[in-house]
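Enquirer: here are the coordinates; sequence isn't available:
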């Protein structure tokens, strides 16, 4: 990870992985009380993550947008479906965040996870493995059962699953998977968009539903103590 953080502001992040490095962007608002990691595997869904980051920023929630594939790996489509590989990399990213918190370079913030599509089962598995560190998560689309039955049953963090109203396969599969959970959970269907499913208006609707889940469920850190001490070099 990089040295000094821009606080408030944005800091590019690089995490060693295999033959390359994972690329991310840490965004810290001036009034910081929590952190949400926005994961993807492959080309960044900039419009979706940007819309969510803006809404979270107004609530005092920082974001780490993290690509779980190196630039060289993004041409291999099969890696986007490798839940075990992507989960290990997200765990590495979380370990570095926690290390920075222990060193005082980041405040001890509650963490949430957000993902869509192929990364949905990844964040669920990681949240189950790091149940003391992850306080809430949101999955949009994807098939959460691919995380594995053991992880579904052991998940403790509150989970929101968002599915498109016309995506019957994801809705049916995810409803079946949710029956295995003991943690608080909710499935919300998103109304079919009159405009494009990738339009700014659609992203804003998803961002507001996602942000509301985190705002309601992430324990608020004390904004007065949520300061960053930049690292040397």
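Expert: Happy to help now that I have it. Please read these numbers as outputs of a predicted model, since none were measured by experiment.
Enquirer: make it CA atoms for all contacts and neighbour counts henceforth
Expert: OK.
Enquirer: Tell me the secondary structure at the nearest residue to residue 186 once chain neighbours are set aside.
Expert: Nearest non-adjacent residue to residue 186, counting by Cα to Cα, 6 or more residues apart in numbering: residue 160, 5.0 Å away. Three-state call for residue 160 (DSSP: H, G, I helix; E, B strand; the rest coil): strand.
Enquirer: need the contact list for residue 160.
Expert: Residue 160 sits next to 137-139, 185-188, 210, 213 when contact means Cα atoms under 8 Å, 6 or more residues apart in numbering.
Enquirer: ok, second structure coming up, stack it against the first:
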């Protein structure tokens, strides 16, 4: 992580609950990317933190946070409760809009796996307040009824070997009415664990957010 953009541990209060997060705001940042992680993951996700560091080096602020408290995460069904996860993400974006360090920044959302559904639903809720969305190996089909409301330019990234998720992304992609792109990364599986593939994800993500934020 760049020494010029140190990260700080924060706690975001939502409905009397405390959600831990990691905030990094580089000097002269013009935008912030809020991460919505997938089921069973957290602000400590190695993949999301890798992408976040690439974005920070490109002058973007990042916020990774836990969508669920530790007790909530112990209830397996909560991890797939898209309604609950979307409400949390909406509340955290409101925090970003109110916080003195971040309120001047344009906002993008990065969603991974099931987190993509809450990212897209939050983008539909906030409409023009969200400047861009990126979905990595996502399940945008879980937000199918809201996709036509999304106005933020949206990028879907899917691994070429992730055949089932490719089909789900194609169906969701057809519902979008905003500026959008579906990018299939060859020879990559669902988690992009193959050599160099997560780096490709980070590059495409960085290019998209730098263009629209």
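Expert: In hand now; what should we look at? Keep in mind that this is a model prediction, so the values were computed, not measured.
Enquirer: Reformat the contacts of residue 160 of structure 1 into a markdown table and put neighbour count next to each item.
Expert: Output for those, formatted as a markdown table (neighbours: other Cα atoms under 10 Å):
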| residue | neighbour count |
| --- | --- |
| 137 | 27 |
| 138 | 27 |
| 139 | 26 |
| 185 | 17 |
| 186 | 14 |
| 187 | 17 |
| 188 | 14 |
| 210 | 22 |
| 213 | 19 |
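Enquirer: on that earlier part again, what's the match for the residue nearest to residue 186 of structure 1 in structure 2?
Expert: Aligned by TM-score structural alignment, residue 160 of structure 1 pairs with residue 155 of structure 2.
Enquirer: Please report the distance of that match from residue 161 of structure 2.
Expert: Separation of residue 155 of structure 2 from residue 161 of structure 2 (Cα to Cα, to the nearest Å): 18 Å.
Enquirer: and if you look at residue 106 of structure 2?
Expert: 34 Å.
Enquirer: Which stretches in structure 2 count as helices?
Expert: 46-57, 70-73, 82-98, 115-126, 163-173, 197-212 (DSSP state H).
Enquirer: gap between the second one and the chain center?
Expert: Here helix 70-73 of structure 2 is found 20 Å from its chain centre; the criterion is Cα atoms, centre = their mean, to the nearest Å.
Enquirer: Mean deviation, that helix versus structure 1?
Expert: Here the mean offset of helix 70-73 of structure 2 against structure 1 after fitting is 1.8 Å, by mean Cα distance after the TM-score superposition for structure 1.
Enquirer: coming back round to it: residue 106 and residue 161 of structure 2 - which one has more neighbours?
Expert: A direct count of neighbours by other Cα atoms under 10 Å for residue 106 of structure 2 and residue 161 places residue 106 higher, at 21 against 16.
Enquirer: quick one: contacts for the more buried one?
Expert: Contacts of residue 106 of structure 2 (Cα under 8 Å, 6+ apart): 30-32, 129-131, 213.
Enquirer: Could you list which of the residues you listed belong to strands?
Expert: 31-32, 130-131 (DSSP state E).
Enquirer: of those, closest to residue 41 of structure 2?
Expert: residue 32 (20.6 Å; Cα to Cα).
Enquirer: and that closest one, what pairs with it in structure 1?
Expert: Using TM-score structural alignment, residue 32 of structure 2 lines up with residue 35 in structure 1.
Enquirer: Next: residue 136 of structure 2.
Expert: Using TM-score structural alignment, residue 136 of structure 2 lines up with residue 140 in structure 1.
Enquirer: Likewise for residue 201 of structure 2?
Expert: By TM-score structural alignment, residue 201 of structure 2 lines up with residue 206.
Enquirer: and if you look at residue 6 of structure 2?
Expert: By TM-score structural alignment, residue 6 of structure 2 lines up with residue 9.
Enquirer: same question, residue 125 of structure 2
Expert: By TM-score structural alignment, residue 125 of structure 2 lines up with residue 129.
Enquirer: what residues are up against its match?
Expert: Per Cα under 8 Å, 6+ apart, neighbours of residue 129 of structure 1: 151, 155.
Enquirer: Can you give me the distance of it to residue 193 of structure 1?
Expert: From residue 129 of structure 1 to residue 193 of structure 1 the distance is 35 Å (Cα to Cα).
Enquirer: Equivalent analysis for residue 79 of structure 1, please.
Expert: For residue 79 of structure 1 relative to residue 193 of structure 1 (Cα to Cα), the value is 30 Å.
Enquirer: between these two, which one's more packed in?
Expert: Comparing residue 79 of structure 1 with residue 193 by neighbour count (other Cα under 10 Å), the higher total belongs to residue 79, at 18 against 15.
Enquirer: Pipe the contacts of residue 160 of structure 1 into JSON lines and attach distance to residue 61 of structure 1 per row.
Expert: As requested, those are exported to JSON lines (distance: Cα to Cα, whole Å):
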{"residue": "137", "distance to residue 61 of structure 1": "14"}
{"residue": "138", "distance to residue 61 of structure 1": "15"}
{"residue": "139", "distance to residue 61 of structure 1": "18"}
{"residue": "185", "distance to residue 61 of structure 1": "21"}
{"residue": "186", "distance to residue 61 of structure 1": "22"}
{"residue": "187", "distance to residue 61 of structure 1": "23"}
{"residue": "188", "distance to residue 61 of structure 1": "22"}
{"residue": "210", "distance to residue 61 of structure 1": "12"}
{"residue": "213", "distance to residue 61 of structure 1": "12"}
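Enquirer: Of the helices of structure 2, which is nearest residue 40 of structure 2?
Expert: helix 70-73 (7.5 Å).
Enquirer: and residue 179 of structure 2, how many neighbours does it have?
Expert: If we define neighbours as other Cα under 10 Å, then residue 179 of structure 2 has 12 of them.
Enquirer: residue contacts, it?
Expert: Per Cα under 8 Å, 6+ apart, neighbours of residue 179 of structure 2: 151-154.
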